[in-house]
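Peer 1: Below is the sequence, then the predicted model.
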Amino acid sequence: MNSVLNEYKTIAIQGLWKNNPGLVQLLGLCPLLAVTATLTNALGLGLATMAVLIGSNVLVSLVKFYVPREIRIPVFVMIIAALVTCVQLLINAYAYGLYLSLGIFLPLIVTNCVIIGRAEAFASRNSLLKSAFDGFMMGLGFLLVLAVLGASREILGQGTLFEGADLLLGDWAASLTIHLWQVDTNFLLAMLPPGAFIGMGFLIAFKNIVDKQIADRSTTPAVTETVTRARITKVS
């Protein structure tokens, strides 16, 4: 039981932090940098990507024994393309404003290397439940990066948060918009793709700093123990 829980814990840590698609693998950067001008767009794209990730992992895990290795990549791409089409049609039907806002980057989820990479590296080699959980955690990790980047760019660029939330959640969500401060002119650097590159740089730097501190803390006890043993041996 503990071994199973440890496996799922490892999958969660890999998706959220150690192997995060946006911060470590640096995959899917084109839509990540292009549509994260607002938190609403970031959440919309992140949820769509997560849905495709989970669906593709589940389907690939189900058909992995029936697909010859020679044609597995084309089959995986076909599965992903079908799922992206379904998600695109659903967003078009129930969140048309968001569909227009995301534009070409919604169908471009098909070319997102995160999805085909997880299908090939994980789902084609693991059970259904593990594959579904991996898709959820990788999608959640990607969604969190999108959300943090989108929120920071929206706040710096136009002083709001959840601007256009009605595009994602419906007309009732228009009241969710938070005006943090009044700006006469938007801060264009934050709103345009160069600002997204700078924001991603800060996020990656923050992760590297945290990883370094964790590594230093884990090595300090070992170094202390080694020094102590050396002193004891010398005294003896």
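Peer 2: Great, that's in hand.
Peer 1: contacts, neighbours, all on C-alpha from now
Peer 2: Will do.
Peer 1: what comes into contact with stretch 35-49?
Peer 2: The contact list for stretch 35-49 (Cα atoms under 8 Å, 6 or more residues apart in numbering) reads 32, 87, 98, 101-102, 105-106, 109, 139-140, 142-144, 146-151, 153-154, 161-165, 167-168, 190-192, 196.
Peer 1: buried subset of the residues you listed?
Peer 2: 32, 87, 98, 101-102, 105-106, 109, 139-140, 142-144, 146-151, 153-154, 161-165, 167-168, 190-192, 196 (16 or more other Cα atoms under 10 Å).
Peer 1: quick check, distance from the longest helix seen in the chain to the centre of its chain.
Peer 2: Longest helix in the chain by number of residues (criterion: DSSP state H): helix 193-235. Its chain's average C-alpha position is 24 Å from that of helix 193-235, according to Cα atoms, centre = their mean, to the nearest Å.
Peer 1: Please apply the same query to stretch 188-203.
Peer 2: 17 Å.
Peer 1: if I look at the most centrally placed residue in the chain, how far off is Ile209?
Peer 2: Residue closest to the mean C-alpha point of the chain, counted by Cα atoms, centre = their mean, is Phe142 at 0.4 Å. Phe142 sits at a distance of 20 Å from Ile209 (criterion: Cα to Cα, to the nearest Å).
Peer 1: which element follows the helix or strand containing Ala147 toward the C-terminus?
Peer 2: Element membership for Ala147, per DSSP states H and E: helix 128-158. The element immediately downstream of helix 128-158 (helix or strand, assigned by DSSP H and E) is strand 160-161.
Peer 1: Assess the claim that Thr160 and Val183 are in contact.
Peer 2: No. Counting by Cα atoms under 8 Å, Thr160 stays clear of Val183, with 9.4 Å between them.
Peer 1: So if I had to pick from the two, which one is more boxed in?
Peer 2: Thr160 (21 against 13; other Cα atoms under 10 Å).
Peer 1: got another, please set it beside the one above:
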Amino acid sequence: MSKYTERLYNGIIKENPTFVMMLGMCPTLAVTTSAINGIGMGLSTTVVLVLSNMLISMLRKIIPDSVRMPAFIVVVASFVTMVQFLLQGFVPSLYSSLGIYIPLIVVNCIILGRAESYASKNPVMPSIFDGIGMGLGFTFGLTCIGVVRELIGAGKVFGLQIMPDAYEPVTIFILAPGAFLVLAFLVAARNKIMNNMEKKGKEVVRAKGCAEGGCGSCSGCDGKVFPTGQEKE
């Protein structure tokens, strides 16, 4: 797996900011009353994340440590303002739906966290792909939550009627408590799927056994199945 592919996989699957790291919960729970809102907020955050990662990585050797965080906030706020004006001018309906949560992207802990932990310490291209991965992971999470809430709470997905006319919407799912319920169930489902995949991987390694040279010459399980010194006979 290349470095760039690894950054994408890390953001979308391994360290998904919504389902794994539990970051950005304020917009996650507030704007996902519909799938379109989830996509809109996710893509807006992705654009800001990619551009801020790129610029911060380019300036990482110039920005003094003493003003590191204020400088990051200025960079992020500049890109958020651009995105806000673009949404207001070209997608006014989405701009109205997202409301105050667009300018609040400035203090989104995903963006500041990636700027501090990755972009400020790595070259430009890996930082860009890190931003793309984390942004797509955030968009995926918000969209999944929005789809479930809109489908159960209104019988629609992306504004299109899915459920039959006789369906009685469960309105709690488009209210605040519904956001917590949907998030909890999706996190549980994600963990169940990942655990099953890990178990299947371990079963394959057990079937094949360890390499002749022991764990030192094998990268099959990284010591998860047969810890060093306990290789299969």
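Peer 2: Ah, there it is. Note that the structure is predicted; figures quoted are calculated from it, not measured.
Peer 1: Could I get the TM-score for this pair?
Peer 2: The TM-score (TM-score structural alignment, normalised by the length of structure 2) is 0.85; 212 aligned residues with a Cα RMSD of 2.0 Å.
Peer 1: can you tell me the mean distance of stretch 75-84 of structure 2 from structure 1 after alignment?
Peer 2: For stretch 75-84 of structure 2, the mean deviation from structure 1 after alignment is 0.8 Å (mean Cα distance after the TM-score superposition for structure 1).
Peer 1: matching residues in structure 1 for stretch 82-101 of structure 2?
Peer 2: Mapping stretch 82-101 of structure 2 onto structure 1 (TM-score structural alignment) gives residues 86-105.
Peer 1: Not counting its own residues, what contacts that stretch?
Peer 2: Looking at stretch 86-105 of structure 1 with Cα under 8 Å, 6+ apart, the contacting residues turn out to be 31, 35, 41, 44-45, 48, 51-52, 106-107, 167-170.
Peer 1: same question, stretch 187-205 of structure 1
Peer 2: Applying Cα under 8 Å, 6+ apart, the contact partners of stretch 187-205 of structure 1 are 23-24, 33-34, 36-37, 149, 153-154, 156-158.
Peer 1: what's the closest of those to Ser124 of structure 1?
Peer 2: The shortest gap between Ser124 of structure 1 and any of those belongs to Val24, at 21.9 Å (Cα to Cα).
Peer 1: Wait, a strand at that closest one?
Peer 2: No. Secondary structure of Val24 of structure 1 (DSSP: H, G, I helix; E, B strand; the rest coil): coil, not part of a strand.
Peer 1: neighbours around the equivalent of it over in structure 2, how many?
Peer 2: Aligning on TM-score structural alignment places Val24 of structure 1 opposite Val20 in structure 2. Neighbour count for Val20 of structure 2, taken as other Cα under 10 Å: 15.
Peer 1: need the contact list for Val20 of structure 2.
Peer 2: Counting by Cα under 8 Å, 6+ apart, Val20 of structure 2 has contacts 14, 187.
Peer 1: Please report the distance of it from Gly99 of structure 2.
Peer 2: Counting by Cα to Cα, the gap from Val20 of structure 2 to Gly99 of structure 2 is 26 Å.
Peer 1: same check, this time on Val106 of structure 2
Peer 2: From Val106 of structure 2 over to Gly99 of structure 2 the distance is 14 Å, taken as Cα to Cα.
Peer 1: These two: which is more packed in?
Peer 2: Neighbour count, other Cα under 10 Å: between Val106 of structure 2 and Gly99, Val106 has more, with 23 against 13.
Peer 1: now the more buried one, nearest residue through space, not along the chain?
Peer 2: Ala77 (5.3 Å; Cα to Cα, 6 or more residues apart in numbering).
Peer 1: Doesn't that neighbour belong to a helix?
Peer 2: Yes. Under three-state DSSP, Ala77 of structure 2 falls within a helix.
Peer 1: how many neighbours does it have?
Peer 2: Counted with other Cα under 10 Å, residues neighbouring Ala77 of structure 2 total 19.
Peer 1: Same check on Leu29 of structure 2?
Peer 2: Other residues lying near Leu29 of structure 2 total 21 when counted by other Cα under 10 Å.
Peer 1: Now do the same for Gly195 of structure 1: its match in structure 2.
Peer 2: Under TM-score structural alignment, Gly195 of structure 1 pairs with Gly178 in structure 2.
Peer 1: Specify the local secondary structure of the counterpart of Arg68 of structure 2 in structure 1.
Peer 2: Aligned by TM-score structural alignment, Arg68 of structure 2 pairs with Arg72 of structure 1. Following three-state DSSP, we place Arg72 of structure 1 in the helix state.
Peer 1: how much space between Ile174 of structure 2 and Ile128 of structure 2?
Peer 2: Per Cα to Cα, Ile174 of structure 2 is found 34 Å from Ile128 of structure 2.
Peer 1: again, but for Ile100 of structure 2
Peer 2: The value you get for Ile100 of structure 2 to Ile128 of structure 2, if Cα to Cα is used, is 27 Å.
Peer 1: that older thread, tell me the one of the contacts of stretch 187-205 of structure 1 nearest Glu7 of structure 1?
Peer 2: Val24 (20.4 Å).
Peer 1: The residue nearest to Phe19 of structure 2 when sequence neighbours are not counted: how many residues sit nearby?
Peer 2: Spatial nearest neighbour of Phe19 of structure 2, chain neighbours left out: Val187 (5.3 Å); criterion: Cα to Cα, 6+ apart. Neighbours of Val187 of structure 2 under the rule other Cα under 10 Å: 16.
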